[in-house]
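*Asks:* Quick one, what's the 3D model for this:
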Amino acid sequence: MTYIFNKSTTPELFIASLTDGIAVHLKNLYDLGARKFGILSIPPLGCCPIARSVSHGGCDDDTNKLASAFYTSFEFRLQNLSSTLEGFKYSLGNTYNMTMNIINNPRGFKNVTSACCGTEGPSGLSDCKEGVDLCPNRDDYLFWDAFHPSQKASILAAHVLVFSQDQNFVTPEAFITSSSSRPVSLTKWPNTFNVLRYSNQSKHIQLLRILKASISTNNFSIISQTYQIYMAMTLITQNPVLIVIYIAIIGVLTITKKGVASQTTGPIFIFGDSTVDVGTNNHIKNCSARADHPYYGIDYPGGVATGRFSNGLNSADGIVQLLGGYDLSPLPFLALVNDSSNFTGDILHGVNFASGGAGLLKETGEIFYGQVISMEEQIQQFATVQGNITASLGGSEAGLLLKDSMYIISVGSNDIMEYLFSHLVPPEVLIANLTAIYAIHLKNLYNLGARKFGILSIPEIGCCPMARSFTPTGDCSEEANNLAVASYASLESLLKNMSSTLEGFNDPFSVFKDVKSACCVDNTRKGFNNCSEGVDLCTNRDDYLFWDLFHPTQKAAILAAHELVSSEDPYLVTPINFGSLRKA
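*Replies:* So this is what the prediction gives:
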């Protein structure tokens, strides 16, 4: 900015001098021991409010050309330093491109030209100080004062610098990769989630670099291709008797560890939401997402409402039965904690951590249901289990047991359902955030010893009775289904990229007479209403695909579990089915 006002030399000489000067500073830091450099280039200063105020409201082209020229010159100099100084590593953030991207596509910002704090007067824009004009909604503004970005803009930029794989924004690699010796800490998770929620870079928020940087390439491989199973809506329209069963709607990703030196199969650990919850929420005082009352469990042995969101068994039960060694899902973690007489012995048979209403995001479920156990907290509970198993068996034997165990995950639907009521960010940002957070969860489970993952993706939730109740015609919600499809595509893309570094990581049709309605529901009310004693209850529950407004019937859940465990069709489960994974 100083040069703009005096122009004591030509622009070319000025850029050369500036580049040389910074190179000297970097060399001095290198001589003092520095090796990893995260560098932010010069942003488009010609578009900041102070420049616009003296340029009749538009960006100042001369200033921006200098910033752009500096980036080109400086990038070349950094490449030279990297090739000549041993151990010199750098990440160069292109804040020019980042800022111009927002200015040209201002999604998430209502004002990308003015300062939030400052008064425009005849002599230009004033300093930000008490008494000047202050915008009422600071998150609407790209610029805080005459020169500097707002907090929201700064957080967005920081997230792109740390995680982006787009070399238009950071080159040659993201900051997190240049600093790969520092893995994500559990204590940092809340801050990570908050940053992700505010991100506005739909295609550039991936945590692949974390995984690439910190997992040995010889330990674990992941599928290179996965598939989404879509509900056959044309079949439903033409012949309501035929339908692809509910959880076969979901694509299934199976991840396996090769070469584990163990001839036994380890226990099964289950994570996620109400699709696989077997009573966790019964033990949470301030949780309204509960299924421990009639008519839930009406077909469970003894007619007991166990906390499963079903008329009887759910997918967790069906899967573990078919995998062998289990009659029902392992008990909930909180149930084992509350009856701790044989906690260490019980956890060796597996644990179910899933909590109805939970999601990938830590805050999902809190608004509608009060307290639920988020995926982050479920993994922290598993860390307790892992610690107890290690203390009981010793590090080597516990490690082999955990590597040979199976980890089933079904989560993400609640994140999308809550988004439909808020639309806090563009849909592509939501999907990118959910994919990135999923990567964090998988990485943290991996660090705790997990190797075999059976992952159930998000079904076409726009076709569940709750979503249909909000559409004028009672048809599927296209918006909800589009988000489900996009979430799978994004996860697939992430996993394809991971497959290059993480080695070692496999329609049915049934007869339902009703594939749209809930079997247990108060038909006099629209929208949210619970399956409870006294509401309408269908006479033949095996005729129904859906038990309540969200969840499949016992019949649908068991049919789906059968396909997950036994199917040889790669359209349903890939690269191998859960049964083969269990034996791997």
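*Asks:* from here on, contacts and neighbour counts on C-alpha atoms
*Replies:* Noted.
*Asks:* Check for me that Ser91 belongs to a helix.
*Replies:* No - Ser91: not assigned to a helix; according to DSSP: H, G, I helix; E, B strand; the rest coil it is strand.
*Asks:* Count residues in the vicinity of the closest residue to it other than its chain neighbours, would you?
*Replies:* Distance criterion Cα to Cα, 6 or more residues apart in numbering; nearest residue to Ser91, sequence neighbours excluded, is Gly38 at 5.0 Å. Neighbourhood size, Gly38 [other Cα atoms under 10 Å]: 17.
*Asks:* list the contacts for Gly38?
*Replies:* Shown in contact with Gly38 (Cα atoms under 8 Å, 6 or more residues apart in numbering): Tyr90, Ser91, Leu92, Gly93, Phe175.
*Asks:* does the second one really touch Thr171, like I thought?
*Replies:* Yep, that's Ser91 we're talking about. Yes - counting by Cα atoms under 8 Å, Ser91 does reach Thr171; the two are 5.6 Å apart.
*Asks:* Now show me the structure for the sequence below, then we'll compare the two:
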Amino acid sequence: MGPLMKLRSPLAFCSSMLLCFIVLLLVCCKIKGVVELPPNVSVPAVIVFGDSIMDTGNNNNNMQTWARCNFAPYGKDFPAGIPTGRFSNGKVPSDLIVEELGIKELLPAYLDPNLQPKDLITGVCFASGGSGYDPLTSKISTAITLPDQINMFKKYLEKLKGIVGEDRTKFIVANSVFLLVQGSNDIYNTYFLSHARQLQYDLPTYTRLLVTSASNFLKEIYELGARRVGVFGAPPIGCVPFVRTVLGGIVRECVENQNEACKLFNNQLSEELDSLNQNLPNSRMVYLDVYNPLLDIIQNYQQYGYKVEDRGCCGTGELEAAVICNPLAPPCPDVEDYIFWDSFHPSESAYKKLVASLLRKHLYQFF
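*Replies:* So this is what the prediction gives:
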């Protein structure tokens, strides 16, 4: 036995062998991705923060919130037809992105009671339906706030260190892709719908507050080791079915002041990310434009193979979302005809188109 082996205890040797086995198993079990990464580039995991666009089930056991969907008809087209807490008929962008990158098929919720230690190594989702950059937004919907999502991430890091060790944890965090999706709930629910902030702020000031919150969040996860971070802009919420029903008049047109608010926020967010990249060494803070791709799908829906652009598949499609989209509101015969699954959230089909567009346009910016 060599001198190095004499210095290592049997327990340390077994732990090292177990770690090697886990890493080898994960490498062998990766699925075949669609996108090609640059040579010598590794993306070991995807870590997601945000709202219902990305939530893969963190709100399931939060009985105080209306922002839950772990019941039919949600999940109608998910594997085995199971309602998992994803706000869609099937997969959401969290899942589609890890699948496209060849990491795994689904991104589990961090609060999933069936979460396994091996799941942590390739990434989890901390997003919570109903949350926002504005603390009042999460309070209105009783969602998991961004500070609480960061606290969960810190606990995740400790668990990950216990599985793969501190050095490997640092490598995973530094090379993973982080994603952040917020803003829609702030702009529509907190500012326009409840009027809770209109008495305090004009719109440019309010969107600047949201961007400041985003910036503080990004600085905090940067200090925790994150380097590759994709930040989604706000979509054209003035064109989602619910907003068209409530504010779009008899013909349910897109509501332009909502869309203008989103564009204002997006411009400010993009500029802030440019500033962060200049001031945070080795950071890759990437602005991900979803506004224009989704608006193009809505305005040219027939070219994308859809028949209905202004209603969701669930129930009448005009108001049903979350607890209102339930077994008493049966879905349409063919969800493939619809851009939206419910009155707020796109269908899996539309998400696939958006994710493919985003990766083609922005993936290189992370490296």
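*Asks:* TM-score for this pair?
*Replies:* Once superposed, the chains reach a TM-score of 0.77 (TM-score structural alignment, normalised by the length of the second structure), with 307 aligned residues with a Cα RMSD of 2.5 Å.
*Asks:* got the contacts of Gly38 of the first structure as a markdown table, with distance to Phe143 of the first structure columns?
*Replies:* A markdown table is the format used below for these (distance: Cα to Cα, whole Å):
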| residue | distance to Phe143 of the first structure |
| --- | --- |
| Tyr90 | 28 |
| Ser91 | 25 |
| Leu92 | 22 |
| Gly93 | 19 |
| Phe175 | 24 |
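*Asks:* Out of those, which is nearest to Leu322 of the first structure?
*Replies:* Proximity of the contacts of Gly38 of the first structure to Leu322 of the first structure was ranked by Cα to Cα; the top entry is Phe175 with 44.9 Å.
*Asks:* what's the distance between that closest one and Arg451 of the first structure?
*Replies:* For Phe175 of the first structure, the distance to Arg451 of the first structure (Cα to Cα, to the nearest Å) stands at 27 Å.
*Asks:* any idea which element Gly21 of the first structure lies in?
*Replies:* Using DSSP states H and E, Gly21 of the first structure falls within helix 11-31.
*Asks:* Roughly how far does the aligned residue in the second structure for Glu492 of the first structure sit from Ile103 of the second structure?
*Replies:* Counting by TM-score structural alignment, Glu492 of the first structure corresponds to Ser270 in the second structure. With the distance defined as Cα to Cα, Ser270 of the second structure ends up 28 Å from Ile103 of the second structure.
*Asks:* now Ile22 of the second structure
*Replies:* 15 Å.
*Asks:* more crowded one of the two?
*Replies:* A direct count of neighbours by other Cα under 10 Å for Ile22 of the second structure and Ile103 places Ile103 higher, at 24 against 16.
*Asks:* any idea what the more buried one aligns with in the first structure?
*Replies:* Checking with TM-score structural alignment, Ile103 of the second structure has Gly325 as its match.
*Asks:* State whether that match is indeed within a strand.
*Replies:* No - under the criterion used here (three-state DSSP), Gly325 of the first structure is coil, not part of a strand.
*Asks:* Identify the residues contacting it.
*Replies:* So Gly325 of the first structure contacts nothing (Cα under 8 Å, 6+ apart).
*Asks:* one step back: max pairwise distance over the contacts of Gly38 of the first structure: which two?
*Replies:* The most widely separated members of the contacts of Gly38 of the first structure, counting by Cα to Cα, are Tyr90 and Gly93 (9.7 Å).
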